[in-house]
Each structure stands twice: as C-alpha cells, then as structure tokens.
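Engineer: Sequence plus the predicted model coming up.
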Amino acid sequence: MLLLSCPCCGVTAEETEFANGGEAHLKRFGPGSTDAEYEAYMFARKNPRGVHFERWRHAYGCGKWFLMARDTMTLEVYGTYKAQTSAPPEELQAHIKARRPEWEGF
C-alpha cells in the first residue's frame, strides 16, 4: 500500500483515501482540435517502467487535485506537488535523479 502526502492540506494517509486520476502533465485537447489530437489526448498514455508522473485527488480529505512522481517498478513515491505546477519542481527532479541516475529527466 502506498503512503501519500497531500501537498494541499499536509495530510499523509494510505492510498485508499485518494483517487488516481491518470497521467500528469498532458496537453489537453478539446473543441477546435483535430481528430488525431483529440484521439491522442483521450487514448494515448505512457506506461513507463520506472519514473511516472500521475494526477491524484485527496478524495476523503480536502478534495483537491495534486501531482505525484512514483516508480512503477518499486512503488516508491518520490514526492507530491500542487496540480497548478506545469512541470515537476527542480528539487523533486534532483531527488529522482539522485535515486535513479539512469532517469533522463522530465
């Protein structure tokens, strides 16, 4: 079981208190986009072996969305950060690079 920390309210709890929202940092396409762009947004997702960035919601807490970096092989959570961030914070990227030197960065 994962232990997650909500960066919005500061609560640390088991993953059952949170809801996964899929891949983070996607470029969203909607009205006015081409069929290919919309199809790629809806159905094309990364499924990496290693570092992955995801959206999570503190469903049974503050209710806010946040982003998380974790390792899909070991389930290690590298860190969480607010959803309004367009890219992972530099300190989180440095932490991941220190733990996983082979990681190529965001």
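Structural biologist: In hand now; what should we look at?

Engineer: Going by C-alpha atoms from here, please, whenever you check contacts or count neighbours.
Structural biologist: Fine.

Engineer: what residues does stretch 28-35 touch?
Structural biologist: 37-38, 41 (Cα atoms under 8 Å, 6 or more residues apart in numbering).

Engineer: If any of those residues are buried, put those into a ChimeraX selection.
Structural biologist: To isolate the buried members of the contacts of stretch 28-35 in ChimeraX, using 16 or more other Cα atoms under 10 Å:
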select :38
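
Engineer: let's bring in a second one:
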Amino acid sequence: MRIDCPLCGSRDRREFYYQGDAVALTRPAPDAGEAAWDDYVHLRDNPAGPTRELWHHEAGCSAWLEVTRDTVSHAISDVTLAAGKATA
C-alpha cells in the first residue's frame, strides 16, 4: 500500500505509523463508572468500507495525516494534513 503524503509525495506504507481512527471520542466523566471507562478504552467500531484514520509519517517529514481508506480494498481516496484538526 502506498500513501501520498502531501509534503513528500507517494511513499510506501512502512514509512508511516497507524495511529487509529480520526474520529473524536467522548471521554467519560471521571466518576462515570468502570463500565463506561472500559468501553471508552477498549471498544471501537470496526466498519467495512471507507474510514478516516490518523497516520504519522514517522520515517519521513513527521507530518500527521488524515487518510480516508476503504478497509475492504485498502484503496486510499484522500490524504490531508491533520494539522489544526481536533482529535481526542
């Protein structure tokens, strides 16, 4: 798989480090209880199809990227710099 870094151009996936979904998570209140915290820490959606993900160009320019990738085919449809986007 190749990722088109907006700063460096097309690079092999091995130059990047996957950081997870690029969706904001709602952090539970400190007193929310064990079940709410367990869900927050351990449970994530695993959709088949297009997803937004955060990738770090670790072996390149060190940019944080938001990658839109189809989890079935691994086809990448969009790559943008994640700078200035809120993540939680």
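Structural biologist: Yep, it's here. Just so we're clear, the structure is a prediction, and the values are computed from it rather than from any experiment.

Engineer: What is the nearest of the contacts of stretch 28-35 of structure 1 to L2 of structure 1?
Structural biologist: Closest to L2 of structure 1 out of the contacts of stretch 28-35 of structure 1 is Y41 (27.5 Å), distances taken as Cα to Cα.

Engineer: Looking for the alignment partner of the closest one in structure 2.
Structural biologist: By TM-score structural alignment, Y41 of structure 1 lines up with Y40 in structure 2.

Engineer: how about its match, what does it touch?
Structural biologist: Here Y40 of structure 2 is in contact with 25-28 (Cα under 8 Å, 6+ apart).

Engineer: cool, P47 of structure 2 as well?
Structural biologist: Contact partners of P47 of structure 2, counting by Cα under 8 Å, 6+ apart, are T71.

Engineer: would you list every one of the strands in structure 1?
Structural biologist: 3-5, 12-14, 19-23, 51-57, 65-71, 77-82 (DSSP state E).

Engineer: Centre of the chain to the fourth one, how far?
Structural biologist: Spelled out, that is strand 51-57 of structure 1. 2 Å (Cα atoms, centre = their mean, to the nearest Å).

Engineer: Against structure 2, what's the mean shift for that strand, could you check?
Structural biologist: Aligned to structure 2 and superposed, strand 51-57 of structure 1 gives a mean residue distance of 0.8 Å (mean Cα distance after the TM-score superposition for structure 1).
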